[in-house]
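1. compute the structure for the input listed below.
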Amino acid sequence: MMEVVLNVLGVVGLWLAVEYCLKHETAQSLEDASLIPFADDPEVARRVELATGKTVKAVAPEVAKPGWGNLEV
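-> Next up, the predicted model:
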């Protein structure tokens, strides 16, 4: 019985912690955060935009600077 009570308290504590952390987030900021994994690849960002209709703020990947691409250690 004690284990059940501790498990319930753990779940309630976790739920309250998540609620507290997300208290000041808006729907727009959560939507933007869900699209972050696609932002570094423009081709994937384009496909996600076509599939979902949501705009992905894609950034171009950094190009290697001359002399920095083939370093051997």
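2. from here on, just use CA atoms for contacts and neighbour counts.
-> OK.
3. could you point out the helix or strand that follows the longest helix anywhere in the chain?
-> Secondary structure of the chain per DSSP state H: the longest helix is helix 2-21. Counting by DSSP states H and E, the next helix or strand C-terminal to helix 2-21 is helix 27-34.
4. next up, for comparison:
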Amino acid sequence: MFDIFLNVLGVLFLWLSVEYCLRHETAESLDDASLTPFADDPEVARRVELATGKTVKAVAPETAKSGWINLDM
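-> Modelled structure (predicted):
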């Protein structure tokens, strides 16, 4: 019986902590956050926009600067 109480208390604590962390988030900010992984690839961002109808705030891919060497690690 005590184990069940501790499990319920743990689930309640987890739920309250998630609610506390997300208290200032709006539906728009959560929607923007879900599209963030596609923002660095313009081609994928375009396909996601066509598929979902939502605008992805894409960034331009990084270009090599003169005198700098880009290393792939």
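5. circling back: mind reading off the mean deviation between the longest helix of the first structure and the second structure?
-> Taking mean CA distance after the TM-score superposition for the first structure, the mean distance separating helix 2-21 of the first structure from the aligned residues in the second structure is 0.9 Å.
6. how distant is that helix from the center of its chain?
-> Computed by CA atoms, centre = their mean, to the nearest Å, the separation of helix 2-21 of the first structure from the middle of its chain amounts to 24 Å.
7. check stretch 32-47 of the first structure too.
-> Its chain's C-alpha centre and that of stretch 32-47 of the first structure lie 10 Å apart, by CA atoms, centre = their mean.
8. what helix or strand is the counterpart of Ala51 of the second structure in the first structure located in?
-> Structural alignment (TM-score structural alignment) places Ala51 of the second structure against Ala51 in the first structure. Applying DSSP H and E as the criterion places Ala51 of the first structure in helix 42-52.
9. what's that helix packed up against?
-> Counting contacts by 3 or more CA pairs under 8 Å, 6 or more residues apart in numbering; DSSP states H and E, helix 42-52 of the first structure packs against no other helix or strand.
10. average offset between it and the second structure?
-> Following the fit onto the second structure, the mean deviation recorded for helix 42-52 of the first structure is 0.4 Å by mean CA distance after the TM-score superposition for the first structure.
11. good, we can wrap up now.
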